[in-house]
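J.: Sequence below, structure please.
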Amino acid sequence: MEIIQLNIEGMTCASCVAHVEKGIKNRVGIDMASVNLATERATVSYDPQMIDVDEIIKSVIDAGYIASIPEKGSEDIEDRKKREQHKKLKVKSIISAALSAPLVLAMFAGIFKIEALMFLHNPTIQLILATPVQFWIGGRFYIAGWKSIKAGSPGMDVLVALGTSAAYFFSIFNGYFAERIGVETNGLYFEASAIIITLVLLGKYLESNAKGKTSEAIKKLMGLQPKVARVVRDGEVIEVPISDVVPGDIVNIRPGERIPVDGIITKGNTAIDESMITGESMPVEKSILDKVVSGTINSYGSIEFKAEHVGKESVLSRIIAIVEEAQGSKAPIQKLADKVASIFVPVVLVISLITFLIWWLIIGSLTSAMISAVAVLVIACPCALGLATPTAIMVGTGKGAQRGILIKNGEILQSAGKITAIVLDKTGTLTQGKPEIQSIYPIGTSYNRDQILELAASLEYNSEHPLAQAVVRAAENESIKLKNIESFKSIPGMGVEGILDGQTLLIGTQKLMDDNKIPSQSYKKKKEELELKGNTVVILSTKSEAIGLITIADSIKKESVEAVNLLKNLGLKVYMITGDNRRTADAIALKAGIENVLSEILPEGKASEVKKLQANGEIVAMVGDGVNDAPALAVADTGIAMGEGSDIAMESSDITLMRGDLREIAAAILLSQRTMGKIKQNLFWAFFYNSIGIPFAALGFLNPIIAGAAMAFSSVSVVTNSLSLKNFNMKSAKKDDVASITLKVNGMSCNKCKMNVENCVKSFEYVDNANVNLEKKEVVITFKNSEIKGIDTIKSAIKDAGYKPL
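T.: Predicted structure coming up:
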């Protein structure tokens, strides 16, 4: 199967979405089709052996809409096109309002008997004013409506065109023909047709304006990508388009410039502002061999780096791709709205016809019949239904991306809020992932400390396990020369085996020793004693006896304890999973505040443990960062990968935390819950609005003008409600009683100034965090223990650093 995205033009409501999806799905070879009204895009999964892209595009055209393939680098063109459409909509709304205003005055003149304005009741004057509104400005509804009827998929445009046409032509009949043929006249309704079109256009304009704001996050991310890069070629620095940068190029970066591609620094020292990628406000110090990421900002030093990941492989491009996929996706909750929308318009047409016939034939009022039928047609346009879910998903995923929380799609966004249990991998997730050797204990007298370290490091040299790397680093730091190992064999989850100078050596866990029948009496008591202190103990042995113990410790991350408390406060059951033995695991879990421990679990067993929890009725999230976590991440209801971890873990996960900060798990869950809350509010009001509005209109309690206004602004209210998610404060995922204050600080001009002020403020023990906004020239200070104090002292320190606090 292959996946393609298509731009779709001509959609106006939820019915349009349903008809485009149906048109695509009816073709042979289509696996999945998802159409998003807010982004005006379709995501299609298809079998290229059975159907090609041209046929898919034709299926959209046959449904009455226009489809095209987004061209590479076409974002600016599409943006410009949307801006032009937005401007035209604004101009037409103003003209329509100007032409409709005299008709509104005529209506008030009749109500309040204003003689000076009664001339506006002249049928010819009203016809002259209403006609351009009906057929020039409102022509879009006729064109789109006719196309949808031809395709057998009537939508909102049909309802607007029918409703306004009925009012317009009924007015012509009353103004010019009713009296001549002896039918009692009941006034003119040109103002109804004109004002309905004006209000619908105004609603579309406001909706377009609001929809533009929902995609701000993706626009900001795209804006991070520089257009050109300076590379060193043939000894000279030349400027090339970013698309011409290839892996291996040496890229030159000056202070204040954005990093164009991913790479490793080969020359220079600096600090990199990674806030737009990771959400971390503090610039990160970088030197030779450190990694740099595309889209981040070089603060103050000139550096050169070797390009590694370019184009679609760069971190920024992958982030943009994930966010685009998420914003174009649907949540399962949308299915109900889609089902309703697919039959909505035909049902409304029937209700409108029945309303007309009852009022005319049974009650005997042609005027009331016409007004009520028009009101039904206008009030029932299902625009709000189509926007309820996608706008909230766009804002929610965009808000997450700004914080470095990448959520792959709407289904994941919905499911994340339902998690009941969370399984945290230990190494690299709860802990720093950089274990260090604490001590070495010889067993017997055959080998001393240095010999044990030499043998252990030689054995572990070819292993990629974090514990193995800790042993090798320790040997390198002591300048110990390593020996060549023959017949190296890695035993996943247990250790390694190899031959040195004809002797077989083993290093690893107790299980490895037991499997090889190595006696444990000589070291068992010492090993247990060391493990109770939270150390991981690695055993080195020959084929016949143990010769040494190596203790390795990996400190927990400073935010782990707070993160665990946050997850517990959300009502989640928190588990730690590790390959460590029970004693070591319990000691680390105790430090982190975790009661549920899954220890001595081999890599392949992690997925099984997740399945056991699921079998007990838990909705499980797995959090990990390593290659051996990938199966468990894939099996879990929600897989969460730490962005500092492996690419495989990120590919297997549903949510990626770019900062590697465990506290962001709680933020992601809260964001999911808030987003789903907004979607449910949107859908409730969309359904409630139509279920109440249609009966009121049918019973004659709703004027067509009021119905038009209500219909137009229902869409605007849905989008506005979704936009309120932008105010979601990630801090709320940490504490509800956070105390903060904002200080104006003059004299800051660059990222180094930003870093200086933030470091200065954070140096006070009662300050929890400091975040500088260079544009606004201010620093937001968050205090510990919900207590604001020491402001004068902080101001004095900022002043001593060379800046001017106000």
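J.: From here on, just use CA atoms for contacts and neighbour counts.
T.: Noted.
J.: now the helices for the stretch 601-750 of the chain?
T.: Residue ranges of the helices in the stretch 601-750 of the chain, as given by DSSP state H, counting those that start in this stretch, are 606-615, 630-635, 647-652, 663-698, 704-723.
J.: nearest to residue 570, of those helices?
T.: Closest to residue 570 of these is helix 663-698 (Cα to Cα; 7.7 Å).
J.: thinking again about what came up before, can you tell me which of the helices of the stretch 601-750 of the chain comes nearest to residue 76?
T.: Nearest of the helices of the stretch 601-750 of the chain (Cα to Cα): helix 704-723, 23.4 Å.
J.: Which strands and helices lie in contact with that closest one?
T.: Packing partners of helix 704-723 (3 or more Cα pairs under 8 Å, 6 or more residues apart in numbering; DSSP states H and E): helix 190-214, helix 366-379, helix 383-403, helix 663-698.
J.: got a markdown table for those helices, with distance to residue 308 and mean neighbour count too?
T.: Converted to a markdown table, the helices and strands packed on helix 704-723 look like this (distance: least, Cα to Cα, whole Å; neighbours: other Cα atoms under 10 Å):
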| stretch | distance to residue 308 | mean neighbour count |
| --- | --- | --- |
| helix 190-214 | 33 | 24 |
| helix 366-379 | 57 | 27 |
| helix 383-403 | 23 | 28 |
| helix 663-698 | 28 | 21 |
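J.: who wins for proximity to residue 215 among the helices of the stretch 601-750 of the chain?
T.: Taking Cα to Cα, helix 704-723 is the member of the helices of the stretch 601-750 of the chain nearest to residue 215, at 10.2 Å.
J.: For the longest helix anywhere in the chain, name the packing helices and strands.
T.: Using DSSP state H, we find that the single longest helix of the chain is helix 75-112. Packing partners of helix 75-112 (3+ Cα pairs under 8 Å, 6+ apart): helix 123-131, helix 190-214.
J.: Pull out the buried positions in the next helix or strand after the longest one.
T.: Beyond helix 190-214 in the direction of the C-terminus, DSSP states H and E gives the next helix or strand as helix 216-223. Of the residues in helix 216-223, those buried by neighbour count under the rule 16 or more other Cα atoms under 10 Å are 217, 218, 219, 221, 222.
J.: Another sequence for comparison is provided below:
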Amino acid sequence: MRCDHCLLEFPEREAVRAEVAGAPKVFCCAGCRGVFELIQGEGLGAYYDSRRWTEVGPQAAAALDLAAFREAVREGHGAAELDVAIDGIRCASCVWLNEKLLQRTPGVLSARVNYATHRARIRFDPAAVGLERVLGRIQAAGYQPKPWSDAEQLRARRAEAKDLLVRLGTALFLASQLMIYQAALYAGYFQGIDASTRRLMEWISLGLALPVVFYSGAPFLRATWRGLRHLRFNMDSLVVIGSLAALAYSVHGMLRGGEVYFDTAAMIPTLVLVGRYVEAAAKGRASEAVARLASLAPREARRLERGPGGRAERRSVPVAEIRPGDRIEVIPGERIPLDGVVREGASEVDESLVTGESRPVAKGAGAAVIGGTVNQHGALVVEVTRVGKDTVLAGIVRAVEEAQAQKPRIQAVADRVVGGFVPAMLVLAALTVAAWLARGAPVERALMTGISVVVIACPCALGLATPIAVLVSTGLASARGLLVKGGDVVERAGRATDVLLDKTGTVTRGRPALRALVPLDPSVGADEALALAAAVERRSEHHVGRAVAEAARALPAGAEPEAAGFRAVPGRGVIAQVGGAEVLVGNRALLAERGVALAPEADARARALEAHGDTVAFLARGGRALALVAVADPIREEAPAAIAALRALGLRVAIVSGDGRVTTGAVAAALGVEAVAEASPVEKREAVAARQRAGRRVLFAGDGINDAPALTQAEVGAAMGRGADVTMESADAVLVRDDLRLLPDLVRLSRRTYAVIRQNVFWAFFYNAVAIPLAMAGLLHPIVAAGAMAASSLFVVGNSARLRRAL
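T.: As a prediction, this is how the structure comes out:
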């Protein structure tokens, strides 16, 4: 008897019988009966009509280690997200069943299962459904959830590549030996050869060919067997059918005294393996930047804890034990374990492998640091803000993996072609054999011609055309500090016609800086005035105060006097006592309130600066104005070059900002671009939509929460790497290096990638259009056909590898 759930054959005496939906069913065990009833009860009985299993038997449930799963849960925006590996997935219907069961679980917001990797990404509301319930639903269907491990997947990919290399090496060695004996046999056919010698060489050739076909070609055989059992054909089917046909014909010819073609049977899988191995190597190189990132985070951290008597103690603990809010110490030369904020110390940090920034970045109190970067000079005390899957490193790795899994529109066309191409080619090969036989050709000639059609038609190049190019381009982008979240983004960015830029934090630094300090009293120098202003502003939270205090850090130690009695006057400025005198920094209203006279020429100078978008404050002491301070958000040093590069690519550039007209207009004028000022988040989105209605394709770049609607509306949204979390989640690409010049790099790389994809697809179609008629005409021997097919795949891989020189 056969189990109605797991298809296992078992003796009748062990049957577990049940009536489900009015129909009698038999099962090998009570577990299978329970799973069957669950699936039917959920209304998912269609699963049994569409499943394609290559193995039978129930899956044994194992105990769940919930602690391991909890460590992998990422929380944010009112939902939790978890990646799990699902054991027991045997076909696409298993994927469908798991997705449906999870999606029908109250509290589960979404569930996606990747058939290739068996990874499930589940988003759920932890307030509505517990982790144990989510995992239990997977187990209830007869599958086993396990914590997802990037390291395990990396080891699996390396093991697969190693296995492929061993098979290829075996095939190349044996095939090279085989060709020696086949050359002797071919010479014997024309010049004569002793019968016993010929028979010996044929048996040796058969012995050399069999391991190549059945060991080296095992991956093709397994894939073909899985497909043929369910009347589905794939690219491997053509390789196997061509190889086995040549082998079978040669064995028949050997036994009947005819010619043998064992070299054809062996060289077909050998040449295809060459293409597969080069493809695997290209994938490995394309992912190496991401693999390096994944391995950057240290396994241990030095946590600061309160010991007896309140003393700070340092204890090395696994990174998994660190929680947000913990403080860790990082000494020079160490990698920073997790994302956080510097609370004590100053140093320079090498962020090159994460952001692509080649120069060390200065870090002091209040500066954000990224896990995996290297502390170079000074000791730092860092307060941890993100752990586990929430860190910048984990997000980059996750986003690149998703990008490589998503397909551009052109790939969907190629996939549909491949789906119908294989059976069509098998029919064409059969018709070719029949046509040659009908013309009176010898059986061997007709069969070899048919095999040539099968082998030459293998659409490997078409299947590789897009994935390889996307893998190379996303890997190259991530190494440069540009995170592209989808293969489809490559297509859309390359077709952009307009670029809209937010101003604050995108075109400008987003951190106001002291632009000018103009002494108004000849007895006070610029450094003295700056030191006096900084003493008063040191405790201010206003952006003018922060800019003055930052500029004063360049003064010699001890230059800044002590201030007392600090008082902030909202909307006007700050006041403090310095050396027994009242010192204030504020606007005209504060000067008037405190009885400080402002000379007309000083007021005129201030208004000239304000006309350029600067914020102006006045420094006064003892009732006399000493200096005026102009603060502005400086334009990024790289902004002019970035905008010039975008224009050189034929793109229209404009600024869309929520800031005032004067400030926005001054920045736009300095860069020579159009500007829209005082735009709300909704108006920013409408500015994008208006251009789209006019037939334009928009790339929008921003960094603030108010940019999220426009980023989502645009064909491509690019977020600055120092932007808000919601902004980076809304974006299609993230400039991790926080360098505006990455925008033209994105467009340039996308255009080049899409051009390579089009070249690859054209070559794949052109190759088949030319080669198939030649094979049908009998002008290509099967070995030549196999070599041409492998060469087409190598062309696609090599053409895609050229993208490494695109930036």
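J.: about what we covered before: which members of the buried residues of helix 216-223 of structure 1 are the farthest-apart pair?
T.: The largest separation in the buried residues of helix 216-223 of structure 1, counting by Cα to Cα, is between 217 and 222 at 8.7 Å.
J.: Give me the residue at the spatial middle of structure 2.
T.: residue 400 (0.8 Å; Cα atoms, centre = their mean).
J.: Let's have the helices of the stretch 601-750 of structure 1 in JSON lines, adding distance to residue 248 of structure 1.
T.: Output for those, formatted as JSON lines (distance: least, Cα to Cα, whole Å):
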{"stretch": "helix 606-615", "distance to residue 248 of structure 1": "38"}
{"stretch": "helix 630-635", "distance to residue 248 of structure 1": "29"}
{"stretch": "helix 647-652", "distance to residue 248 of structure 1": "20"}
{"stretch": "helix 663-698", "distance to residue 248 of structure 1": "34"}
{"stretch": "helix 704-723", "distance to residue 248 of structure 1": "43"}
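J.: Nearest to residue 441 of structure 1 among those helices would be which one?
T.: helix 606-615 (31.3 Å).
J.: The closest one vs structure 2 - mean distance after superposition?
T.: With the two structures superposed, helix 606-615 of structure 1 lies on average 1.5 Å from its match in structure 2, counting by mean Cα distance after the TM-score superposition for structure 1.
J.: what helices or strands is that helix leaning on?
T.: So helix 606-615 of structure 1, by 3+ Cα pairs under 8 Å, 6+ apart, packs with strand 620-624, helix 630-635.
J.: Show the secondary-structure elements that the first one is packed against.
T.: Going back to what we said before, that points to strand 620-624 of structure 1. Here strand 620-624 of structure 1 touches strand 421-425, helix 606-615, helix 630-635, strand 638-642, going by 3+ Cα pairs under 8 Å, 6+ apart.
J.: Turn those into a markdown table, including mean neighbour count and distance to residue 569 of structure 1.
T.: Formatted as a markdown table, those follow (neighbours: other Cα atoms under 10 Å; distance: least, Cα to Cα, whole Å):
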| stretch | mean neighbour count | distance to residue 569 of structure 1 |
| --- | --- | --- |
| strand 421-425 | 25 | 12 |
| helix 606-615 | 17 | 20 |
| helix 630-635 | 24 | 23 |
| strand 638-642 | 29 | 19 |
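J.: rewinding a little: redo the helices and strands packed on helix 606-615 of structure 1 as JSON lines? Include distance to residue 92 of structure 1.
T.: As requested, those are exported to JSON lines (distance: least, Cα to Cα, whole Å):
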{"stretch": "strand 620-624", "distance to residue 92 of structure 1": "51"}
{"stretch": "helix 630-635", "distance to residue 92 of structure 1": "51"}
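J.: Tell me which of the ones you listed lies nearest to residue 711 of structure 1.
T.: Judged by Cα to Cα, the one of those that comes nearest to residue 711 of structure 1 is strand 620-624, at 40.9 Å.
J.: Just tell me the aligned range of that closest one in structure 2.
T.: Per TM-score structural alignment, the counterpart of strand 620-624 of structure 1 in structure 2 is residues 698-702.
J.: ok, back up a step: tell me which of the helices and strands packed on strand 620-624 of structure 1 approaches residue 238 of structure 1 most closely.
T.: With Cα to Cα, the closest approach to residue 238 of structure 1 among those belongs to strand 638-642: 36.5 Å.
J.: Which residue numbers in structure 2 does that closest one align to?
T.: Here strand 638-642 of structure 1 aligns to structure 2 at residues 716-720, judged by TM-score structural alignment.
J.: after superposition, how close is the matching stretch to structure 1?
T.: Stretch 716-720 of structure 2: mean distance to aligned residues in structure 1 after superposition is 1.0 Å, counting by mean Cα distance after the TM-score superposition for structure 1.
J.: How about residues contacting that stretch?
T.: Applying Cα atoms under 8 Å, 6 or more residues apart in numbering, the external contacts of stretch 716-720 of structure 2 come out as 489, 492-493, 505-506, 698-703, 710-711, 727-728, 730-736, 738-740, 743.
J.: Need the counterpart of residue 335 of structure 1 in structure 2.
T.: By TM-score structural alignment, residue 335 of structure 1 lines up with residue 412.
J.: And what about its match, helix, strand or coil?
T.: Secondary structure assignment for residue 412 of structure 2 (DSSP: H, G, I helix; E, B strand; the rest coil): helix.
J.: Kindly report the same for residue 328 of structure 2.
T.: Applying three-state DSSP: residue 328 of structure 2 is strand.
J.: Could you measure from residue 370 of structure 1 over to residue 189 of structure 1?
T.: Here the distance between residue 370 of structure 1 and residue 189 of structure 1 works out to 10 Å (Cα to Cα, to the nearest Å).
J.: Can you pull the residues that touch both of the two?
T.: Taking Cα under 8 Å, 6+ apart as the criterion, residue 370 of structure 1 and residue 189 both touch 167, 170.
J.: Can you show me the strands along the stretch 501-650 of structure 2?
T.: 513-519, 563-569, 573-578, 581-586, 615-621, 624-632 (DSSP state E, counting those that start in this stretch).
J.: can you put those strands in TSV and add distance to residue 134 of structure 2?
T.: Formatted as TSV, the strands of the stretch 501-650 of structure 2 follow (distance: least, Cα to Cα, whole Å):
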stretch	distance to residue 134 of structure 2
strand 513-519	51
strand 563-569	53
strand 573-578	56
strand 581-586	59
strand 615-621	55
strand 624-632	52
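J.: Of all those, which one comes closest to residue 199 of structure 2?
T.: Of these, the one closest to residue 199 of structure 2 (Cα to Cα) turns out to be strand 513-519, at 89.3 Å.
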